[in-house]
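Chemist: Need coordinates for the below:
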Amino acid sequence: MNDPLILIPGLMSDARLFGQQIVDLSRGRAVTVALPHPGNTIEEISGHILAAAPARFALAGLGLGAHVALDVMRRDLGRVSKVAFLSADPLGETPDAAAVREKRMILARTGRLVQAMAEELPPRALANLPGREDIMALVEDMALALGEEVFTAQSRALQRRRDQQKTLRRAAMPALVLAGAQDGLVPVRRQSFMAELMPSARVQVIENAGHLLPLEQPEAVSRALQMFFDGPLILR
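Modeler: As a prediction, this is how the structure comes out:
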């Protein structure tokens, strides 16, 4: 039996982000979704996940979820058997980006959460495909379900996040970096750099996908994750 898999969604997302992957990956392992809250820091969120996690497990996280996965690894590397990062950036937030994020938090606190999310995840972040409007509608629905307080807490956590390059360099477990070819928020080049930092990582680019590749190309993402998590613990 494969190790249990913990999926960590991104900013203002719930289990629906990984809907197809939950169905597909559950055939060979126990799959749980750990929402990245409560907590105003990545460390608080990762602490909650570690406290509830089994002794040994695999991880997959997208965006904010990838930052949380990295911090889980920083805190207890030996418990993570494999890890997959989607739309991930290992670097800390720049002062300019933090200032822009502060303005979005003000929008959310003054009743304009939909506008804040539209600025946080504009259509250009996704591939220009026929289903993009439906995905954007789901993004809005997930955000409204979670609410302004969660948006503020998760945004604050992203502002304060660590640079995790040291964590990546000492992480020897098999790792997969999945990048959308048309990701308008985290360039493929930066995600490839992330893979280069890890001793046993590889990058896979999903065509016709942007920042939310599990929703944009669900079958391709499920196949990639299935092959990775079903594969050997030692990469040759």
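
Chemist: drop to CA atoms for contacts and neighbour counts, all remaining ones
Modeler: OK.

Chemist: separation between the residue sitting furthest away from the middle of the chain and R16?
Modeler: Ranking residues of the chain by C-alpha distance from their mean position (C-alpha atoms, centre = their mean) puts T110 at the top, at 27.0 Å. Per C-alpha to C-alpha, to the nearest Å, T110 is found 27 Å from R16.

Chemist: Before we compare anything, build this one as well:
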Amino acid sequence: MFPAALRPWPVVGPGIREFRPFRVSPAHMEAALPMLLLPGLLCDRALWQGLRPGLEEYAEVETLPSWECNQSLPQLADRLLNRLPDRFLLVGFSFGGYLALEMACRAPQRLGGLALLSTRAGPDRAEERRQRETWLHQARGEDFEDIVEAMLPRFLHPRHLKREELRESLRSMLLRNGFQTFLQQQKAMLLRRDWRPHLDRIQAPALVLCGQQDQVTPPDCSRAMASALTGAECHILPECGHFSPMERPRTVLARVQAWLWRCLR
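Modeler: Modelled structure (predicted):
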């Protein structure tokens, strides 16, 4: 782990921060690839607190800070691809999974591995699209706390919703990333493409994972992605909602570590 990761990255464009040089530990110098963690809607580095220390034992890990998505996903993907090394690993959660899929489909030959956590390759359902359009056209800043509060039961398994520390940690993270970021990310999700016809282009080792009780990206989404990705492993976690990295961090870490070793072979 390197201290530079804890400092703000210099901004080089709208909502994107410059990557500091990756440094790989000597023990894994020849095999390791840099790993980029892509957070979800209104998420930041706090999402990965339960995973990052365990991943840094095997790879050079960087986390993309929460970004204001005032560009399309293709534009964001191109900007990141221009700043990444020639080969890399991607771990995307939820909205970060959409960005990971866009990057993977645009540059499959550069991908050393792809982990998709609680996300989907297909478009929104009709009711989800209507909800995003309603937020974009009718929501106001003073509504933001109520919007976040209403999302929590959809984000967490009922058992984990009762865990006060987890619930408040998630709520605080969502709120601190702000209403404007929320709107910009909703717009980016509305405009995203359907990646399903392009999944067969991705030949790198893939991991697909979600919670059994995920209401946002249900298990069928993960199973469908895994069946379309060459040699992908799919894991459905019991007693887990949408926020798998925060609800079941040890289990998610174990699955991601196992995938990482597949990537290093």
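
Chemist: Please state their TM-score.
Modeler: Once superposed, the chains reach a TM-score of 0.91 (TM-score structural alignment, normalised by the length of the first structure), with 233 aligned residues with a C-alpha RMSD of 1.9 Å.

Chemist: which residue numbers in the first structure go with stretch 239-254 of the second structure?
Modeler: Aligned by TM-score structural alignment, stretch 239-254 of the second structure falls on residues 208-223 of the first structure.

Chemist: ok, back up a step: the residue farthest from the centre of the first structure matches what in the second structure?
Modeler: For T110 of the first structure, the residue aligned by TM-score structural alignment is G141.

Chemist: which ones are touching that match?
Modeler: Neighbouring residues of G141 of the second structure by C-alpha atoms under 8 Å, 6 or more residues apart in numbering: F179.

Chemist: same thing with the one 4 residues further on?
Modeler: E145 of the second structure is in contact with L175, counting by C-alpha under 8 Å, 6+ apart.

Chemist: mind checking how far it is from C43 of the second structure?
Modeler: E145 of the second structure is 15 Å from C43 of the second structure, by C-alpha to C-alpha.

Chemist: Next: I16 of the second structure.
Modeler: 15 Å.

Chemist: Pick out whichever of these two has more residues nearby.
Modeler: Just comparing I16 of the second structure and C43: by other C-alpha atoms under 10 Å the higher neighbour count belongs to C43, 24 against 19.

Chemist: Next, that one: secondary structure please.
Modeler: State at C43 of the second structure, reduced to three classes by DSSP: H, G, I helix; E, B strand; the rest coil: coil.

Chemist: now swap in the one 10 residues further on and tell me
Modeler: In three-state terms, and counting by three-state DSSP, P53 of the second structure is helix.

Chemist: what does it align to in the first structure?
Modeler: Taking TM-score structural alignment, P53 of the second structure has V23 as its aligned residue in the first structure.

Chemist: and what of D44 of the second structure?
Modeler: By TM-score structural alignment, D44 of the second structure lines up with D14 in the first structure.

Chemist: in the first structure, which spans are strands?
Modeler: 5-8, 31-33, 57-62, 80-86, 175-180, 201-206 (DSSP state E).

Chemist: and the aligned partner of Q212 of the second structure in the first structure, what does it touch?
Modeler: Here Q212 of the second structure is matched to A181 in the first structure, going by TM-score structural alignment. Shown in contact with A181 of the first structure (C-alpha under 8 Å, 6+ apart): V188, V205, I206, E207, N208, A209, G210.

Chemist: pretty sure the third one is touching V177, no?
Modeler: Translated: I206 of the first structure. No: using C-alpha atoms under 8 Å, I206 of the first structure is not in contact with V177, being 10.4 Å away.

Chemist: ok, how many other residues are close to D134 of the first structure?
Modeler: For D134 of the first structure, the neighbour count with other C-alpha under 10 Å is 11.

Chemist: Okay, it and G111 of the first structure: tell me how far apart.
Modeler: Distance, D134 of the first structure to G111 of the first structure, by C-alpha to C-alpha: 23 Å.

Chemist: and if you look at M105 of the first structure?
Modeler: Applying C-alpha to C-alpha, the value for M105 of the first structure to G111 of the first structure is 10 Å.

Chemist: the more surrounded of these two?
Modeler: M105 (22 against 12).

Chemist: Can you give me the end-to-end span of stretch 84-100 of the first structure?
Modeler: Start-to-end, stretch 84-100 of the first structure (C-alpha to C-alpha) is 28 Å.

Chemist: Do a quick rundown of the helices in the stretch 1-150 of the second structure.
Modeler: Using DSSP state H, counting those that start in this stretch, the helices assigned to the stretch 1-150 of the second structure run over residues 52-55, 73-81, 95-106, 126-138, 144-155.

Chemist: mean per-residue distance, the fourth one to the first structure?
Modeler: The one in question is helix 126-138 of the second structure. With mean C-alpha distance after the TM-score superposition for the first structure, helix 126-138 of the second structure departs from the first structure by a mean of 2.9 Å once superposed.
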